[in-house]
Each structure stands twice: as structure tokens, then as C-alpha cells.
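In: sequence and computational prediction follow.
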Amino acid sequence: MVDHYDKQVVLITGCSTGGIGHALARAFAAQNCLVVATARSLASISDLENDPRFFLQELDVLSDQIVHRVVSNVLEKFGRIDVVVNNAGVQCIGPLAEVPLSSIERTFNTNVFGSLRLIQAVVPHMISRKKGKIVNVGSVTALGPGPWAGAYTSSKAALHALTDTLRLELQPFGIEVITVVPGAVKSNIGNSAIGSYSQMPEWKLYKQFEEAIRARAYFSQGQKATRAEEFAQKTVNHVLKKNPPAWFSAGQYSTIMAIMYHLPLSIKDFILRRAMKC
């Protein structure tokens, strides 16, 4: 076991280059943390390989066995896990009436059950130390669910609800739980969304909306989208506070969507129909 008692050990999922997780890994490392950067493929985080601030692990959040193995590896190396950031997630674009159920299941398996799988693996350790922080990365889309991304949005809404419950249930054990809610942040999510979208069946009922549906994949990646590095730095500053906020949101559209959440449904629907050409 290596002694690094002056530094916090932070485990982050979904750290592939070009994504929010990668920016978070670098931002935590810049704040003197030891970062366990994970991804489904080590090749996607190879730029962190020779930096002693990072401990790289291959992690598929869909596998119980792999999740438990990674947690064991980290505890063996550092003796503790101070912060867990559930960032791994997948998009799913298409109208809910026609998206294959297998695609919706994969979205929930990754975005919801993947997060819960890691939480259940790490919580016994955190309870034994009576301290720890769990950070779940949600989405502002859950505050104003619109057309064409219903599977993704509902999975993030489920994660928000789970996080609220966990915050209450884990508080007696000294564990702090934080919902981080990105707005539109520059990342590779647009490319991965269009990649999975290209494997969708041809729409029968929604053929006339094809252009609008495809455009939804890139909606968060416009010119004014917040830089991932800027979002990550703000997030890390909040997470590492002695008493971190239970909810933190940043990025383009974060303020607008917070307002949208409180609007009457008829107004919210009108705005979202216009924005998404539905």
C-alpha cells in the first residue's frame, strides 16, 4: 500500500479523451488529488499514462465483477477512496415510440444502474471510514424534458431522484452526496450520439421529423457551449469544499433550464416544441 495521506483519492468513470470525465480527471489532479481515471478502454486515456497523478483502470460499469475488481485494486494501492464521480454515460436519440427497447435498456443500464453498481461497491468502505463523497453527473435536460432524447433524459431524471434519496440515506454515515448538473458542455457526446443514432432503425411514424431528430444529437455542442475544462474546474472547486453544495449546475443553458423547471407545463411544452421542431 502506498501512503498518500495528504492527497484525496478520486475515482472517476467515463474518462475517455474529449469528454467531461477526462476534463474532470485533469481538474482534480490540478488540485493535488490522486485520480483513478477509468474508461472502457485504456487506449482512450493513454495520454494520462505516464503522469504519476493518475492511476489508470479499465472499467465497464455494466459489469459487477469488473466494478468490484477496480474498487479492490484502488483500495489495495491507496488504502481508501475519498471521492467517487459517476460520470460514465451514453446518449440515446430518437422518438420513444420507435426507439428499440434494447437501446433504452442500454441507456438506463449505463446511466442509472452503472452508477448504482459502483455506489454499492464503494459505500461499505466509505461507511467504515465514516466519510466520503459521491458525485453523480446528471443533466439539465432532466429539468425540461423535450422531444427526441427521452431515453437519455429520463435516465438522468432517474439518477437525479436516486441521488436525492442517497443523500438522505448516507448522511447518517458521514457520506456527502452531490448532484452535478451540466448544461451544454463541449465534449465528444455529440459524436457518440450520432454514432449510436446511425444504428437506429429507419423511422416509420416519425420520418417527417428525421432532420430535427438527427440535429438533436448535436444540440448541446453549439459554438457557445461551455468548454469542458471550464466546467470541470468549477465543478471540482465545489466538490472539494469542506461542505459541498448538494446540487451544482453550470454550463450553457443551465440557468435557462433551471427557470424552465418552474414554468407551467403549457409554456414549457410550447418552448420545447419550438426549439426541437416537434
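Out: Sure thing, it's come through.
In: please make it C-alpha for all contacts and neighbour counts, starting now.
Out: OK.
In: do you have the helices of the chain handy? List them.
Out: Using DSSP state H, the helices found in the chain span residues 20-30, 64-78, 101-108, 114-129, 150-170, 189-197, 210-216, 228-239, 254-261, 265-276.
In: same question for the fifth one: list its buried residues.
Out: The neighbour-count check on helix 150-170 (16 or more other CA atoms under 10 Å) flags 150-160, 162-164, 166-167, 170 as buried.
In: report how many residues lie close to N188.
Out: Counted with other CA atoms under 10 Å, residues neighbouring N188 total 15.
In: likewise for the one 10 residues further on?
Out: As a burial measure, S198 scores 12 neighbours (other CA under 10 Å).
In: what's the answer for M1, then?
Out: Here the count is done by other CA under 10 Å, and M1 has 9 residues near it.
In: try L42
Out: Neighbour count of L42, defined by other CA under 10 Å: 18.
In: D60 is in contact with that one, correct?
Out: No: using CA atoms under 8 Å, L42 and D60 do not qualify as a contacting pair, with a distance of 11.1 Å.
In: deepest-packed of the helices of the chain, please.
Out: When those are scored by mean count of other CA atoms under 10 Å, the highest mean neighbour count falls to helix 20-30 (a mean of 24).
In: so which elements touch that helix?
Out: Secondary-structure packing of helix 20-30 (3 or more CA pairs under 8 Å, 6 or more residues apart in numbering; DSSP states H and E): strand 9-12, strand 34-39, helix 228-239.
In: next up, a second structure to put side by side with the first:
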Amino acid sequence: MGNGPVPPGRREEVVLITGCSDGGIGAALAFEFCDSGFTVVATSRSLGTMTVFEGRQHIELLQLDLLSEESIKAAVESVMATHGRIDILVNNAGMPCTAPLAEVPIAMVDKVFKTNYLGPVILIQAVVPHMVAKGRGKIVNVGSITSFAAGPFAGPYTASKAALQCSTDALRLELKPFNIDVMHLVPGSVVTAIAPKGTAIVESYLSTLQIFKPYEEYLLKRTMLAYDPKSTPAPVFAKRAVAAILAKSTPACYVYGYMSRVYCILYYCPYWVRDWWYSSKMPKLMTVKKQA
């Protein structure tokens, strides 16, 4: 149960990462932690989405569905049974949602919050007792730069990430007496494979739109913003992120990636500046005639 000899050049610590599907930030973090000598437990809702790790030593694959409390608890129990420890937890898994808040299906909002907020909280509650018993640990919650300055058509997603951000701040203070560091990791625009998932989500509700029917094309384009030529490659982000996580003094918040500086500035700007900036990037509103 994790008590065997550690191979030369390797560390004894175990990192548990959610959302490690091929081409994403989670997968890039898994490779970077592994290269840093850690044993990595990479998780995803489906093992079939983690083919990139085939044949890679020191990266173990585990199924974990954040929509299922039973799956979360079973995954933590499995890691503890195999390794006897979880030294670093990275809550990376997330569900995108580009949609007008006034018409987004409520079932979709519910799923976004369960994936991006409630699931990570349940996982934290399952892991923390083991870290407390060991006397140390690190929890890294991956947020979103959009929570610094929320814009149009990102209401459900931004709100779920803002909830995670606020909870991270509270948790950092609550767990400090137990020698557990809690960090908010905030990617800017990073190139990942999540864009097609975002497109599929938009396509799933387009037929229900009425008020925002004219914005269909714009909503679909919004899901592909991460493919901007200037967006940060996931491995580059992961290298910087892991260096920050492993720093002697863990930062409360680490922000990195394309456009992150812009959003940090917007965070401190008056609302009229934010509104002007976002409005300048939206298609012109189409007038709606009032019913007689």
C-alpha cells in the first residue's frame, strides 16, 4: 500500500488529477507532474478518453465521474488502497457552457454546476481527511480567467467557476492550520481539445432558442476562441503551473496564459469599461418589434 521502495529519480508523493482527457490541461499537467518525479493518478469520466497515456510509466488511469458521489468516493478509496496517500489533488475537470442565460436549459446549468463546483467540493471532502491524517497536502482548484470579469453568453460557466474561486479562498484559510495549501490556478486562453465539446453543447440547445435565435452563428464561434493563434499551448501552461504548485511558498492564486493580463486589468476597471469592451466584440443587437 504505497510502502515499496521509490525508484531512483522518483518521488514518493502521489498526485490525483481530474479531467485528464486527451489534449486537455489535465493531461498536460499529468505529464508535467510525472516528468517531475511524481506518481500520477489521471482520471476522467471514461478511460477511453485517456489514450495519450498508453505505455507511459508512473501515470495510472482511473475512472472518476464528478456527477456521481459514489464514483468520487470509490476513486479516492482506490487510490488510498493502492498508494496509501494523496499528496496533491488537482481539481481540473470542467464542463464548458456558452449560452444566453435568459434561455439556457436549466438542466444544463445544473450539470455545469455539478461538474465545475459540486463535484470538486465532494472530492475535496473525500480527500481532506487523508491529508489531515498525514499532516500535509496541497489542493489545486483550476478556475477560469472569465470569473475575473464575466461577459455575455458565459453566465452559467463563469458563475460555476466563480463559486469554485470563492470556495478556494475560504478553504485556504480553513485548512491552513492543518498544513494543507490551497491554490487557485487560473488559465488564460489555453489551446485544448475542449472546444469541440463546447460546440456540441451549443448545438444541443440551438433549436430551443427564440430571443437569441439570431446569435446562433456567434455562439458557435465563441466555442472556438481558444484556437486563436496566440493562445497558450497546454504543455507550456502546465510547465508554468506545476512550477508554481511545487514552489516552496505556494501562491494563493496563479494566473497564466494568453489574454490573462487583459482580464486581470478588466477586474479592476469600472463596470462601464468592462461593458464597453465586451460590447465592442459582440455582433450588433437586432431590434425586436414590440407586439401591439
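Out: Alright, I've got the coordinates. Treat the numbers as computed from the prediction; the structure is a model and nothing was measured.
In: what's the closest of the helices of the first structure to L48 of the first structure?
Out: Using CA to CA as the criterion, the shortest distance between L48 of the first structure and these is 8.9 Å, found for helix 20-30.
In: follow-up on the earlier one: just put the helices and strands packed on helix 20-30 of the first structure in TSV and tack on distance to M200 of the first structure.
Out: Listed next are these as TSV, based on distance: least, CA to CA, whole Å:
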stretch	distance to M200 of the first structure
strand 9-12	30
strand 34-39	25
helix 228-239	28
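In: looking at these, which is nearest to G146 of the first structure?
Out: Distances from G146 of the first structure to each of these were compared using CA to CA; the minimum, 23.3 Å, belongs to helix 228-239.
In: post-alignment, the closest one versus the second structure, mean distance?
Out: After superposition onto the second structure, helix 228-239 of the first structure lies on average 0.3 Å away from the residues it aligns with, using mean CA distance after the TM-score superposition for the first structure.
In: so where is that helix in the second structure?
Out: Mapping helix 228-239 of the first structure onto the second structure (TM-score structural alignment) gives residues 234-245.
In: could you do stretch 116-135 of the first structure as well?
Out: For stretch 116-135 of the first structure, the matching stretch in the second structure spans residues 121-140, with TM-score structural alignment as the criterion.
In: about what we covered before: chain center to the match of helix 228-239 of the first structure: distance?
Out: Taking the mean C-alpha point of stretch 234-245 of the second structure and that of its whole chain, the gap between them comes to 14 Å (CA atoms, centre = their mean, to the nearest Å).
In: got the contact list for that stretch?
Out: Residues from elsewhere that reach stretch 234-245 of the second structure, judged by CA atoms under 8 Å, 6 or more residues apart in numbering: 23-25, 28-29, 32-33, 140, 183, 185, 187, 190-192, 250-251, 254, 256-257.
In: one more pass at 6 Å, please.
Out: Applying CA atoms under 6 Å, 6 or more residues apart in numbering, the set of residues contacting stretch 234-245 of the second structure from outside is 25, 28-29, 190-191.
In: just put those in TSV and tack on distance to L101 of the second structure.
Out: As requested, the contacts of stretch 234-245 of the second structure are exported to TSV (distance: CA to CA, whole Å):
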residue	distance to L101 of the second structure
I25	27
A28	32
L29	32
V190	24
V191	25
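In: among those residues, which one lies nearest to C269 of the second structure?
Out: Distances from C269 of the second structure to those, taken as CA to CA, are shortest for V190 (23.7 Å).
In: that closest one matches what in the first structure?
Out: Using TM-score structural alignment, V190 of the second structure sits opposite V185 in the first structure.
In: give me the angle between the longest strand along the first structure and helix 254-261.
Out: Of all the elements of type strand in the first structure, the one with the most residues (DSSP state E) is strand 175-182. Here the directions of strand 175-182 of the first structure and helix 254-261 differ by 100 degrees (axes from the mean of the first three to the mean of the last three CA atoms, to 10 degrees).
In: what's the local residue count around Y5 of the first structure?
Out: Y5 of the first structure has 10 nearby residues by other CA under 10 Å.
In: any idea how far A29 of the first structure is from the alignment partner in the first structure of C264 of the second structure?
Out: Under the alignment by TM-score structural alignment, C264 of the second structure pairs with A258 in the first structure. Computed as CA to CA, to the nearest Å, the A258 of the first structure to A29 of the first structure distance reads 30 Å.
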